[in-house]
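**Q** One predicted model, sequence on top.
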Amino acid sequence: MAATTYERLKLHITPEKFYVEACDDGTDDVLIIDRVSTEVTLSVKKDIPPSAVTRPIFGILGTIHLVAGNYLIVITKKKKIGEFFNHVIWKAIDFDVLSYKKTMLHLTDIQLQDNKTFLAMINHVLSVDGFYFSTTYDLTHTLQRLSNTSPEFQEMSLLERADQRFVWNGHLLRELSAQPEVHRFALPVLYGFITMHSCSINGKYFDWILISRRSCFRAGVRYYVRGIDSEGHAANFVETEQIVHYNGSRASFVQTRGSIPLYWSQRPNLKYKPLPLINKVANHMDGFQRHFDSQIIIYGKQVIINLVNQKGSEKPLEQAFATMVSSLANGMIRYIAFDFHKECKNMRWDRLSILLDQVAEMQDELSYFLVDSDGKVVTNQEGVFRSNCMDCLDRTNVIQSLLARRSLQAQLQRLGVLHVGQKLEEQDEFEKIYKNAWADNANACAKQYAGTGALKTDFTRTGKRTQLGLIMDGWNSLIRYYKNNFSDGFRQDSIDLFLGNYSVDELESHSPLSVPRDLKFLALPIIMVVAFSMCIICLLMAGSAAALPHDICILGPRVMEQLHTGTLPVILAERKGRSFCLKVKVTISSVHISLVKASHMAILEVMEGGECSPWGGTVCWHPTQAPVFFSHWVNGKSQQRAFPTPSVLLCGAATVTHQAPLHLRGFGFLFCPVGLGVFTAENSSSRSRVLQDGLALP
């Protein structure tokens, strides 16, 4: 059969040539790559010199030209994902990038550094999880597309017949693709996500497969690639196919996602959420029409589900999208706007049923693809849902998983796996597989585009929104912010180099990598790391004291004289006319609080009883058993609260010995322009602490 590539390969290396030997049964082919002339020829095994260094490989990803010359990229490790209609599907795990040149002595120091950077770019792309391949099956096409092909198409090589939108090593294979006789060495590689599961419902076993195919047209990372290009290719375009295989019958349901098909941008500018900008001079209708013309040819009817906010910075994009659909007036396109965040605010994710009910009739009309065990097509899918949010990641994946479940419900009932009246949601074992697979799909797509795992996957995995999920979303959002502003430029350049959007010219007089970076982009990451670390420590330390019931404020020395009035003002310290206040939660029973400053230290100790032993500090105030009133601020107004225990206030560096039991409840600290405030809580009947030089030492 022509539509296969060699599965078992050996790479033989000599100083002059690479020999790629096909080890499949019944073949004698050897691909020879001249390391000097770069010529590619087909030969036989007897031409392999015995002196060659031999190693096994699992595929040729292709070749690329860098400053030092050409490089051969091969797959050195693979992992079996599963079997797909008796075809084995593999994930490429590890790669090797081999130089044609035997030495780098012909390069200058600058060229060496540039070549090293370009190599790092290639290795970065290869390090991102998501490269899949099969030596016997065309992964780039849906079941429906493959069923509507001619016999001539079936006889083409995998490289010739592949959907070029989804062949991520197409540029790397350009030299091999020009020579049909070596196509069996050319392995098309898909980038995206594939998972396969053998499942059982009602004792009936079936295979469930999920495939996401990422387009290599207008590929890139989150804020650097938005909208469409002049050919109508949308950023972050992903085709997702869900497949069921039962008793020889096959069913599939296809959806797409892609950036809002207008000319717009959202370049990183250190803001958490840069303002999206719509190009005011571009001919949006031209690119918009090109995009949907191609989508209709490939998929049929288009049901657009726009999930962006209908207020704030996202509102102009929603309005522009709706206007373009209305202006195009194409009966094959329907437009639905659903403000995901507004409808599901306060964790009301059950309201997603509003959207599902709204599109239910349309989904029934679009149907799904089904072919019986005899190979007869029972139904065709007449169109697709094209979902999008701003990133086409988190909100989009949630909606796609819900639409896919509804289609799967209908398919399994039609195939006889589900009984009449049974709901897919009631099948606990399968539901767990289904939800986790869609959450894994979300994470894979998000890591490839945004650099982190997806948001809202707690809902996808469990069917509900959780507090832990919110925390993880916050963490991923923070990582996204850092990567989008400080590392995505490198990631975008890496993808452009890998896909051939940028070609290296070793004769270029000026290094393309020598552009100086703005100092703020070098300093801000350091500042952010320090600030974030302090914030996390404060939250962790202050969190354990949050349940303590009373407020106490600590004063600087300039207001010590006010203590004898029986009230404790809220002024912490005064410096250049500015005041600062520290509020600490404590128990009525006992507490030990200290304020460490550059010039002095103030310590307030509240005890149930007993005397405080003499120490090196100066006793500023020692009230009687009468209640002490502590002033504090509430909504901008000063209020007082009685604290009916004796207190001692000391000033100066000192060693403190507690002679009464202390019940420690927590600890924490904060920064202010006049020093560092520290409050501690310990469980010890007798404890000593030395406070000196701005430090609190045990």
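**A** Received the coordinates, thanks. Numbers count the residues shown, from 1 in each chain.

**Q** make it CA atoms for all contacts and neighbour counts henceforth
**A** Fine.

**Q** Distance check, His197 against Lys423.
**A** 19 Å (C-alpha to C-alpha, to the nearest Å).

**Q** Those two: which has the busier surroundings?
**A** Between His197 and Lys423, counted using other C-alpha atoms under 10 Å, His197 has the larger neighbour count: 18 against 13.

**Q** Name the nearest residue to the more buried one, ignoring sequence neighbours.
**A** Nearest residue to His197, sequence neighbours excluded (C-alpha to C-alpha, 6 or more residues apart in numbering): Trp208, at 5.3 Å.

**Q** if I pick the one you found, what's in contact with it?
**A** Met196, His197, Ser198, Cys199, Gln242, Ile243, Val244, His245 (C-alpha atoms under 8 Å, 6 or more residues apart in numbering).

**Q** Okay, the third one and Leu61: tell me how far apart.
**A** In other words, Ser198. Ser198 is 30 Å from Leu61, by C-alpha to C-alpha.

**Q** who has more neighbours, those two?
**A** For the pair Ser198 and Leu61, the greater number of neighbours falls to Leu61 (25 against 14), based on other C-alpha under 10 Å.

**Q** so the more buried one touches Ala92, yeah?
**A** No. In this structure, Leu61 is not within contact of Ala92 by C-alpha atoms under 8 Å, at 9.9 Å.

**Q** and for the two, which residues touch both?
**A** With C-alpha under 8 Å, 6+ apart as the test, Leu61 and Ala92 both reach Ile75.

**Q** Name the residues of stretch 123-136 that are buried.
**A** Asn123, Val125, Leu126, Asp129, Gly130, Phe131, Tyr132, Phe133, Ser134, Thr135, Thr136 (16 or more other C-alpha atoms under 10 Å).

**Q** that older thread, the residue nearest to His197 looks like it's in a helix, true?
**A** No. Counting by DSSP: H, G, I helix; E, B strand; the rest coil, Trp208 falls outside a helix, being strand.

**Q** From Ile433, how far out is it?
**A** Trp208 is 10 Å from Ile433, where distance means C-alpha to C-alpha.

**Q** what is in contact with the two at once?
**A** Jointly contacting Trp208 and Ile433 under the rule C-alpha under 8 Å, 6+ apart are His197.

**Q** Quick check: next helix or strand after the lengthiest helix in the chain?
**A** Using DSSP state H, we find that the single longest helix of the chain is helix 519-543. Downstream of helix 519-543, the next assigned helix or strand under DSSP states H and E is strand 550-553.

**Q** which parts of that next one are buried?
**A** Buried residues in strand 550-553 (16+ other C-alpha under 10 Å): Asp551, Ile552, Cys553.

**Q** dropping in the other structure now:
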Amino acid sequence: MMDEMEKTNSDKKLFSRMRLWEFADKYILEPLDTIVDSYLSINRGDGSMTLIGELPQCGYMQSPKVRIVYGVIGLLKLLVGAYLFVITSRECVGTYLSHPIYKVSALEIFPCNLSLNSSSIEQQKKMEAEFSNLLNAAEKTSGLYFSYDVNLTLWQTHDFFGIVTCWKHSLITNSSTFCLSFLFPLFLNGITGFHHFEAAVGTTIVDVALIARRCTRRIGTRMWRRGADLDGYVANFVETEQILQANGFTASFLQVRGSIPLLWEQIVDLTYKPPFQIVKPDEVARVAERHFLDLVKRYSSVVAVDLVNKHGGEGRLSERFAHVMQTVSNENIRYVHFDFHGICGHIHFERLSLLYEQIEDFLKNHRYFLLDVKGEKVQEQTGVVRTNCIDCLDRTNVTQSMIGRKMLESQLNQIGIFKAKMMLSVLILFFDACFKNMWANHGDDISIQYSGTPALKGDFVRCGKRTIEGIIKDGINALVRYYLNNFADGFKQDATDLLHGHYIVSTSRGLSSPAQPAGLEAFASMRLATGLVLAGVMFALLSLRQVRYGLHHMLYALFWTGLSIGLASFVRANGRMFTSRPRLFRKMNSAERAVCFPLTDDLYSFLLHSDDHAFHESNAPYLHASFLLRCLCLSPSVFWFDLTQLLQWRSGEKFFMDRCLLGHGKARTQQS
């Protein structure tokens, strides 16, 4: 199947440079890097795509805007309109297997929602505008990489391809299959980090690259996506592949990182470190086992390196993790705990050598992937190191860079560039500096997507030691993370869920906006509360200055002081109410999860939107369980939406939205 997909898309050469014509009623894409006999036309009313034989005539009455674009990512449909995602600027960041790799420098969204103007439902227009605002956040998405020529989602070791690594699956499913030359195929994306350098070692040119592949099943922001879901998918799960090319040899080493695979959360509440909470403790062991068995299926053997503290909230979480790992009975799974902060402190990161001694035998036994000068496989990697801390960012990146360095030295020794026991740090200073910068930039890319700031402890990765400047930057970034976690990431999480299809927009859900807070939360404003507290303090100070003119000013001062303290205490006690929280992704309660287990909302979305009927057949019981659950627990509108989707799956035919709307009206009539 993989070979067929590769062949199909190799026949259809991607257009790397196009002219975008913006007409009043349509967008037209004109390839510039080759002569073609057809152009892609996209209707600005509903986003429908067609191929046309010639460009429309331009005149005085029809003068379109024209711009150069470098790729169409896909199309996302909302309530009424659709939105076209286009790459408007790119930057070449290196080569991979002799093919150029580009970073998305600018992404722009073009609306195809002219039909919204004729909509008679005002609430529908309001909701469309809210969803559109969420999509605007996608224009600022950083760390997206792509190639026109090579499949970046495949590692060297295996011909692995999965939907989980593609960040734009929901966009692809809405795109026409006959336009593959205009649109990026599914498997040419999903890359959230690519860094590369070339350096001379003697007379040999050595090429080293890092590729990061992020799993999108539990994608999101730092505080709103923690731990695992019921299917064993974890937050911030990233594959990192380090690739070496020299003297005709190609070597590859793969590592993974991911959140602690337990059902836990850390909901923001204005405190600097919100408490950790285990959710559904009875399911924790099963979820962890499912996660690691999936890793074994993918990578053969796994050693789990746990870097969290032994004490405090982290310690209790680590204890639970260690206890669960004792119940996972599989000879291919090994658990190693290393208290990073307890052993290394804040500056002695060279003590990571103690960790390397614990996993050195695993690395030597399971090796790395290697091709010789003839392109023949010499050896393959048969196991992977899975590293985690709490965020899987800062401590994890320091540790992974250390392991990557050790494996690179081993590879250079095996292919004859290094002599035995030679080390990068004492041999080639320029090469060593390039390697450190590559890993530091890699860590920053992953961290910015998950937390909003560059990685902490980056000065050690970049310079090999802690510096005063690095410690100051870490302090600033920690404060920025606090602000983003509490006051910005809820909106960003909604945008992420909408973009990745974890929240499906449908008129069948009803026309009440899911993005609007309700009850007291609708009036809770951190800015207003802070302003009132500061005003109370100011009035109290002014009253104290007037005490000499009368004791009643002391009463005023006490009143304003008490008001400020009372308001501050209320905000502190109800911190969650004043934070930015996601509004789109509704969590199921325990009763719902018991009925529909093990189906999660994102898997349900994938099942309904996948064209793989064999996959549907194998998951038919889950679809039926979810359908029955929603019949019992949810509104008639959602019931009818699921019914039409289920019938569509059973018959293999397409149901149009007007059919859903008709059923929605009938369901309401029957209910009344």
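**A** Thanks, I have the structure now. Everything numeric in this text was worked out from a predicted model, so none of it was measured.

**Q** I'd like the buried residues of strand 550-553 of the first structure laid out as CSV, including distance to Arg165 of the first structure.
**A** Shown next, in CSV, are those (distance: C-alpha to C-alpha, whole Å):
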residue, distance to Arg165 of the first structure
Asp551, 63
Ile552, 65
Cys553, 65
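
**Q** ok so, going back, which of the contacts of Trp208 of the first structure are conserved in the second structure?
**A** Retained in the second structure: Met196, His197, Ser198, Gln242, Ile243, Val244, His245, out of the contacts of Trp208 of the first structure (criterion both residues aligned by TM-score structural alignment, their matches' C-alpha atoms under 8 Å).

**Q** Just these: which are in helices?
**A** Using DSSP H, none of those sit in helices.

**Q** Can you select the buried ones from those in PyMOL?
**A** Buried members of those can be picked out in PyMOL with the line below, counting by 16+ other C-alpha under 10 Å:
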select buried, resi 196+197+242+243+244+245
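
**Q** Which ones among the kept ones among the contacts of Trp208 of the first structure lie within strands?
**A** Within those, residues falling in strands by DSSP state E are Met196, His197, Ser198, Gln242, Ile243, Val244, His245.

**Q** if I line the two up, what does Tyr368 of the second structure land on in the first structure?
**A** Residue pairing (TM-score structural alignment): Tyr368 of the second structure is matched to Tyr368 of the first structure.

**Q** can you name the two of the kept ones among the contacts of Trp208 of the first structure that are farthest apart?
**A** Across those, no pair lies farther apart than Ser198 and Gln242, at 13.7 Å, counting by C-alpha to C-alpha.

**Q** Next one: the residue mapped onto Asp428 of the first structure from the second structure from Lys436 of the second structure, what distance?
**A** Counting by TM-score structural alignment, Asp428 of the first structure corresponds to Leu429 in the second structure. Going from Leu429 of the second structure to Lys436 of the second structure by C-alpha to C-alpha gives 11 Å.

**Q** Looking at these two now, which is surrounded by more residues?
**A** Taking neighbours as other C-alpha under 10 Å, Leu429 of the second structure and Lys436 compare with Lys436 leading, 22 against 11.

**Q** can I assume the more buried one sits in a helix?
**A** Yes. Judged by three-state DSSP, Lys436 of the second structure forms part of a helix.

**Q** right, and it touches Lys465 too?
**A** No. With contact defined as C-alpha under 8 Å, Lys436 of the second structure does not reach Lys465; the gap is 11.1 Å.

**Q** Tell me how many other residues crowd the closest residue to Val398 of the second structure other than its chain neighbours.
**A** Closest residue to Val398 of the second structure apart from its sequence neighbours, by C-alpha to C-alpha, 6+ apart: Val461 at 6.0 Å. Applying other C-alpha under 10 Å, we find 27 residues neighbouring Val461 of the second structure.

**Q** measure Val461 of the second structure to Thr399 of the second structure for me?
**A** Distance, Val461 of the second structure to Thr399 of the second structure, by C-alpha to C-alpha: 9 Å.

**Q** Next: Cys596 of the second structure.
**A** From Cys596 of the second structure across to Thr399 of the second structure, the span is 39 Å (C-alpha to C-alpha).

**Q** got it, and Asn330 of the second structure?
**A** Relative to Thr399 of the second structure, and taking C-alpha to C-alpha, Asn330 of the second structure is found at 25 Å.

**Q** Those two: who's more crowded?
**A** Counted by other C-alpha under 10 Å, Asn330 of the second structure and Thr399 do not tie: Thr399 has more neighbours, with 22 against 14.

**Q** you'd agree the more buried one is up against Leu352?
**A** Yes. The criterion here is C-alpha under 8 Å, and Thr399 of the second structure meets it with Leu352 at 7.2 Å.

**Q** Pro276 of the first structure -> the second structure?
**A** Per TM-score structural alignment, Pro276 of the first structure is aligned with Phe276.

**Q** who touches the residue lying closest to its match once chain neighbours are set aside in this structure?
**A** Sequence neighbours aside, Gln266 is the residue nearest to Phe276 of the second structure in space, at 5.0 Å (criterion: C-alpha to C-alpha, 6+ apart). Going by C-alpha under 8 Å, 6+ apart, Gln266 of the second structure touches Met223, Trp224, Arg226, Pro274, Pro275, Phe276, Gln277.

**Q** rerun that using 10 Å as the cut-off
**A** By C-alpha atoms under 10 Å, 6 or more residues apart in numbering, the contact set of Gln266 of the second structure is Arg222, Met223, Trp224, Arg225, Arg226, Gly227, Lys273, Pro274, Pro275, Phe276, Gln277, Ile278.

**Q** ok so, going back, what sits against the match of Pro276 of the first structure?
**A** Phe276 of the second structure is in contact with Arg226, Trp264, Glu265, Gln266, Ile267, Gly313, Glu314, Arg316, Leu317, counting by C-alpha under 10 Å, 6+ apart.

**Q** Now, those that are in helices?
**A** Among these, DSSP H puts Gly313, Glu314, Arg316, Leu317 in helices.
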